[in-house]
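# Next one to model:
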Amino acid sequence: MIYMLESSIRGGICQVVKRLSRCNNKYSKKTYNSKEKSKYLLYLDVNNLYGHAQRQSLPFENFRWLEQQEIDSHDVSKVSDDSDKGYILEVDLHYPQSIHDNHQDLPLAPERLKPPNSKYSKLLTTLYDKQKYVIHYRNLKQCLELGMVLTKIHKVIEFSQSKWMSVYVDLCADLRKKAANDFEKNLYKLLVNAVFGKSIENLRKHTIVKLARKYSGRHGAQHLISKPNFHSCEIFDENLVAVELKKTEILFNKPIYIGFSTLEISKSFVYDFHYNFMNDKFKCFCLLYMDTDSFIYEIYCDDVYDVIKENIDIFDTSDFNHNNPYRIPLVNKKKIGNWKDECAAQILTDYVGLKPKMYALKIEGEDRVRKSKGIKRCIVKTITFEDYVDVLQNQPETPFEKTQNYIRSKKHCVCSIEQSKVALSYKDDKRYVLSNQIDTLPMYNL
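The predicted model follows:
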């Protein structure tokens, strides 16, 4: 069971679906053209997504494998989300071509694969059929409801489940609402996230470090280096060496089933919003960018804020101005699982996304958000929105690099390092980029 869950820990989805967009609506006076269709850019984020998942029914005891006869008669669609018994399954799934077009923005059942010409595996949303895919039963129900076909069940783990963490999560949420400063706000959020973090801690990465002051002898460096679990060593001086050893025994005492279930349930929540809420409320929209608990959408409609007002129960509008032009009440402050407009009702006018963790936004026509993973904030501030667009459209042969300065400690010697690093890149291998360099498609079976 541990091996099955370990191999199926999948983090948050991060991808660029469409790489460039500009709004055109009655609230964006600088860019509005009444002759063209009304278009909004909406940046939404979930309040404490993992906290919301931890409030749901989670495993806690009575883990067992189902026998083959039980598997043959098992119907996951009849198991309620709050049932006393829950299931984690290893299955084969078929992705029918008839639903490919509807699912091209955000395909179901993401999996860790190595993209073409890539050295590393990444979490991809693909339209491939899934083989021996480990999935929580709530996610499997969702996949089947949205059109995927279950072709085979290989293994099933049954367990008892309940909402045993909801009291703790709700307590932290209430204390966070009452927090008087940023420190307290962050503290109560981290208290929830820390539980999740410890539940997926990889015990295989734990090591043993021994310090040796002599070469020979029972506790000398030679004796340690000759051990079969020797990993590496670091020499500090002629009389001191640190030897790193791998553990010969591992006690699996972390509840990995909680971390797995939290990740799966959180994905089912964001998928539910995309496929059920967005599809139901808007006839024409597309996903531009997503990162774990946030979406940036391009929506064609008369007034997107009317939809927010009509469905105020699932939105957190506490950051809106009291006299906002949309007449939306300020409600649901920090309510777990509610969606929040990251622009606080200001108009998101322009978006450009180069690759995951590398995008820029203009709010009310001004540069407000610029992200580039691995680049220091003070350096990112020197990059403009136009730089992102230039890299996307012109694809320069010379990499867009920035120089950064670091203070590093190696062998307890502090030094200053100057490093030149690629700050912007148009190369994204998580999806197929079309010839216009703006639209993309997920990987699929040819």
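# make it CA atoms for all contacts and neighbour counts henceforth
OK.
# So what touches stretch 78-85?
Gln56, Ser57, Gly86, Arg138, Glu158, Phe159, Ser160, Gln161, Ser162 (C-alpha atoms under 8 Å, 6 or more residues apart in numbering).
# Where does the fifth one fall, secondary structure wise?
Assigning secondary structure by DSSP states H and E places Glu158 in strand 149-162.
# what's the following helix or strand after that strand?
Read in the C-terminal direction, the helix or strand following strand 149-162 is helix 166-177, with elements assigned using DSSP H and E.
# Pull out the buried residues from that following helix.
Ser166, Val169, Asp170, Cys172, Ala173, Arg176 (16 or more other C-alpha atoms under 10 Å).
# Return the closest of the residues you listed with respect to Gly51.
Val169 (6.3 Å; C-alpha to C-alpha).
# about what we covered before: which elements pack onto the strand holding Glu158?
Using 3 or more C-alpha pairs under 8 Å, 6 or more residues apart in numbering; DSSP states H and E as the contact test, the elements touching strand 149-162 are strand 58-65, helix 68-72, strand 85-94.
# and the ones you listed as CSV, adding mean neighbour count and distance to Leu190?
CSV is the format used below for these (neighbours: other C-alpha atoms under 10 Å; distance: least, C-alpha to C-alpha, whole Å):
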stretch, mean neighbour count, distance to Leu190
strand 58-65, 16, 20
helix 68-72, 12, 39
strand 85-94, 21, 27
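# please give me the structure for this one as well, since I'd like to look at both together:
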Amino acid sequence: WPSEASLNHHQDYCHGLGEECQIVKLPQKGVDDFMEFKNYGRMMNALCVIIADFESDNKKCDELYGGSMRKLAEQKANSFCYLVHWIDTNETWGPFLYRGENATQEFVRKIDQELVEINNVLTIKHERKVTEEDKKNFAESDTCWICNGKFAVDREAVARLEKKIWVINEKLKNSAKDSNSDEHKSLVTLILKTTKEIENLESMDDKVWDHCHITGKYRGSAHNSCNLKLRIEAWKTPIPVIFHNFRGYDSHLVCESVRQSVNAHQIRVVAETFERYKTMKVGQLKYIDSQQFMNTSLAKLAENLGTNKPITKNHFKDLGYTDEHVDLITRKGVYPYDYIDSHDRFLETELPPFHEFHSTLKGKITQEDYEYAQKVWNEFGCKNLGEYHDIYLKLDVLLLTDVWTEFRKVSMESDRLDPSHYTSLPALSWDSMLKMTGVKIELFTDMDMHDFIEKAKRGGLSMAVHRYFQANNPKMGETFNPSKPTSWISYVDATNLYGWGMSEYLPIGDYKWEVSRKYLKGRPDAQKKWLDIALRTKADSRRGLYLGVNSHFPYKTHDYLSDLPPAVENIAVGKDWLSPYNAELVEDIDEGRFAKTEKLIPHLGKRNYYVIHYRELQYYVKLGMIVDEVTEVLSFEQSNWLAPYIALNTEKRNEAKKAGNTFLSDFYKLKNNACYGKTMENVRKYQDVKLMRNINERDERAFLNKVRSPRFKYGRQLGNTLIGAHMGKASVTLNKPIIIGASVLGLSKLHMYEFWYGYVKEKYGSKARLGYMDTDSFIYHAETEDIYKDMAERPDLFNLNGDTTVGKFKDETPGNVITESYHIRAKSYHYVLADKSTQSKHKGVSKKGMSEMATNSYMPALEGSLLDDPIDRSSMTEHEARDLAMRTKADPMTLVYRDCLFGKEVFHAKNVSIRSKDHILSLVESKKKALCPIDTKRWILSDGITTLPYGHWRNMIYKNMVKDGIPHEEAEKRAIRAKLPEKYQNESTSHIASSQQ
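Below you'll find the predicted structure:
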């Protein structure tokens, strides 16, 4: 650097959040500060797609895989299959199948060859096909089919832009002294952009004939500038290669040999981690993951398609198979994944027995599945397991082609956007929304505003409150006790909660600091004025507000708000916060180790510099929150601009459900859910991973240049001839509308609070207790004669007819009441139904692992608490064990949850998953803590069931009593029975003290 001052300036500018060297930018005002639909090229059909799949040998082993994990098998590709599907002509090349050694190398070689053939087609100039009807339509059209704009120049708009350039030039004269200043550069960029806008407007009367360059068919009349956006170029237009679960599985196999591709000098990835890629570009090829659009198994997708599988059917018909054969293979096949451990297996002349179809990863297949496999083997005359494998693999590719084709068709009919141009459903849905609404969303150009709203981003709330419930009502059958109060456990879920939030009035732009922190400091009258404005602003007001506040909840509100304190906050819970019950568990279970991690906590302590949406503030004040100080006020223009998009998808989903079209119903449901995610993207977390060949000195020099960069984090050899470099992002532009995401999150929480306090507490009062909450659902206990009758009286709140009205609450166990429920901690709960069936949620552990753990763990509990005579468990089959559990009316999973909650036991489960290390796939078994009685989100009392929020006055009384020498148990009893002193019952409820310290 020429001087120390220059270096210091660079460091101040370049160091972003944390220790990473990074330039943090915002959109430039007047240049790129609005978000609108621009991807007109994605309205055109993709030329073709390549649909592909691998199968692998499962080479068994038993060795350490780091820490306590064990490697059970290594997965090495033994075969692949792909086909090329031309969209406009519906022609298919293939499927082509290879089974043998070096499958990944052969795949890369074959795809490179296929790419040459595809580009040979693209180089052919197809003359346009003209009909008299096409001529007539072209002559009469006055609108571009691509952008829907008129074929006319808006002279007023041109004049406005020319005046804008004149004004900017005047500003440039004043800044001419420093042509290197940021202001000068910004003004020059703005002139260039405005000039381009004028050119675009001037070309609006330039109507051209747009036709498909593959079929020659007329597509419509278009602006010349729009037509150019659909240009097809050989060796440049991306060709999608689609795998189902490319991100999690097939990408690793491709990376094993991708360096052998003739295009390997142009590898680019969109990385989530060093080895996990959402998409990968290798020259012209663009690998994408269909599971990023349809997040379910291929088996389920094929089932949802029903009989609508023309590509699969036509392929087998063309091979001469009968309709009976074709009908047999319209579902996903059955395959013995674990059994295929070498190529020698393909020579076997009989289908493996039933037990060999057991999968370590997925568990056992059904007898019906095995009979289906036998039927395929027999009907297709398989001579060996290799031929059966080939049918299975081809069928996977053909079914995925049918699924993707139908998905494309639905998307094109709905939005005129081809998913093949995208990498995920959120990106597709976001463009769909921008295109449908025509909205222009203003982005922040003020860093203070961006940072202010970032503080309002608080995710979904999940927590256990009252940790065990037992119901008592007539629908429970013989276990109902009429001598005790009638009570119910209700599990309700808000239908498409974020869809409801997105239907409300949301920010759209015109952000403005109404008053600064500096001005408001020490001016209580000004603070009261703005608080009053916020409390009076209507939900559908043209302008909305975000406020920064300091606030508290008076002690007299604590008992009422105890189950669900308003204004949740991200807090790092310290060890000194824990109740004696929790502290003892930490000592006993974790040997005193305690990690202070930030969590979303509903508590009753003070809020300092809390950024909140005005509608949330209104309701929380109604519940008793006292605002002590208003620190900042940001206003914005708002409207329900997103509601038409949500309503349309909801309506289409309802129509699809009534027609029995599950595939279509899922599509519209996922579109609404996916749209929200694009408002909450954190661009600071984007990864920059470079994949390079490592074959010669030139490659080595290229890698060393990466190592020398100050952005270099680490690098690693990936296989023999591929190397990866993890780089820090040189710069990030904060160009996402986070104020929309923050508002949707805040308003969605408001909807849940309004239900809890406006309905549940209003109707049942102290006879209702909250057991568990998870973002959009509640499990609560209420004493009432008939909770279903209560629901039926409120059709405005409850959905009891199966429709999908956003925001309404639906019963999660219709017709089958919950008899007891356990709520251990966030994402960990279990309930028992009247028909003795059970449901559980345990995040991070597979259902298979939990089921096996429960089966293996419940016998000691039965022996110790339910049976008089000890049982030799080792001689008992799994079936006998389950039968014993049924006869003693004990469910394995229920016993596990019971012993965790009441016996303070910790349960570990085996989790089997496919992992990647240096892009080598392995089947890995890990032992995970599945259930643990420790929950640090609340103050747990000594019974292990009752909890209080942090900051509750009863916790403080308890602590004071213990300090005074009163034994723990007695102090807790007294604190729970204590009455609030009268001086606190009469505490002032006025906002903003006249004199602020």
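# how about the helices and strands packed on strand 149-162 of structure 1 in a markdown table, adding distance to Leu5 of structure 1?
What follows is those, written out as a markdown table (distance: least, C-alpha to C-alpha, whole Å):
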| stretch | distance to Leu5 of structure 1 |
| --- | --- |
| strand 58-65 | 13 |
| helix 68-72 | 19 |
| strand 85-94 | 9 |
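# Nearest to Lys427 of structure 1 among those would be which one?
For these, the distance to Lys427 of structure 1 is smallest for strand 85-94, at 29.9 Å, taking C-alpha to C-alpha.
# returning to that earlier point: quick one, which of the contacts of stretch 78-85 of structure 1 are buried?
Of all the contacts of stretch 78-85 of structure 1 considered here, the ones buried according to neighbour count by 16+ other C-alpha under 10 Å are Gln56, Ser57, Gly86, Arg138, Glu158, Phe159, Ser160, Gln161, Ser162.
# counterpart of the second one in structure 2?
Applying TM-score structural alignment, one finds that Ser57 of structure 1 aligns to Tyr505 in structure 2.
# Isn't its match up against Asn640?
Yes - taking contacts as C-alpha atoms under 8 Å, Tyr505 of structure 2 lies within contact range of Asn640: 4.1 Å.
# Report the inter-axis angle for the strand holding Glu158 of structure 1 versus strand 85-94.
160 degrees (axes from the mean of the first three to the mean of the last three C-alpha atoms, to 10 degrees).
# what stretch of structure 2 lies opposite strand 149-162 of structure 1 in the alignment?
The counterpart of strand 149-162 of structure 1 in structure 2, using TM-score structural alignment, spans residues 626-639.
# Mean per-residue distance, that stretch versus structure 1.
Average distance between stretch 626-639 of structure 2 and its aligned residues in structure 1, after superposition and using mean C-alpha distance after the TM-score superposition for structure 1, equals 0.7 Å.
# Pull the most distant pair out of the buried ones among the contacts of stretch 78-85 of structure 1.
Maximum pairwise distance in these, criterion C-alpha to C-alpha, is 16.9 Å, between Gln56 and Glu158.
# Quick one: distance of stretch 29-40 of structure 1 to the chain centre.
What separates the centre of stretch 29-40 of structure 1 from the centre of its chain is 32 Å, taken as C-alpha atoms, centre = their mean, to the nearest Å.
# tell me, that stretch lands on which residues of structure 2?
Using TM-score structural alignment, stretch 29-40 of structure 1 lines up with residues 477-488 of structure 2.
# cool, and stretch 291-304 of structure 1?
Following TM-score structural alignment, the aligned partner range for stretch 291-304 of structure 1 in structure 2 is 774-787.
# who's in contact with that stretch?
Stretch 774-787 of structure 2 is contacted from outside by 460-463, 469, 471, 473, 485-495, 497, 749, 752, 764, 767-773, 826-827, using C-alpha under 8 Å, 6+ apart.
# Look up how far Thr126 of structure 1 lies from Ile235 of structure 1.
The spacing between Ile235 of structure 1 and Thr126 of structure 1, counted by C-alpha to C-alpha, to the nearest Å, is 47 Å.
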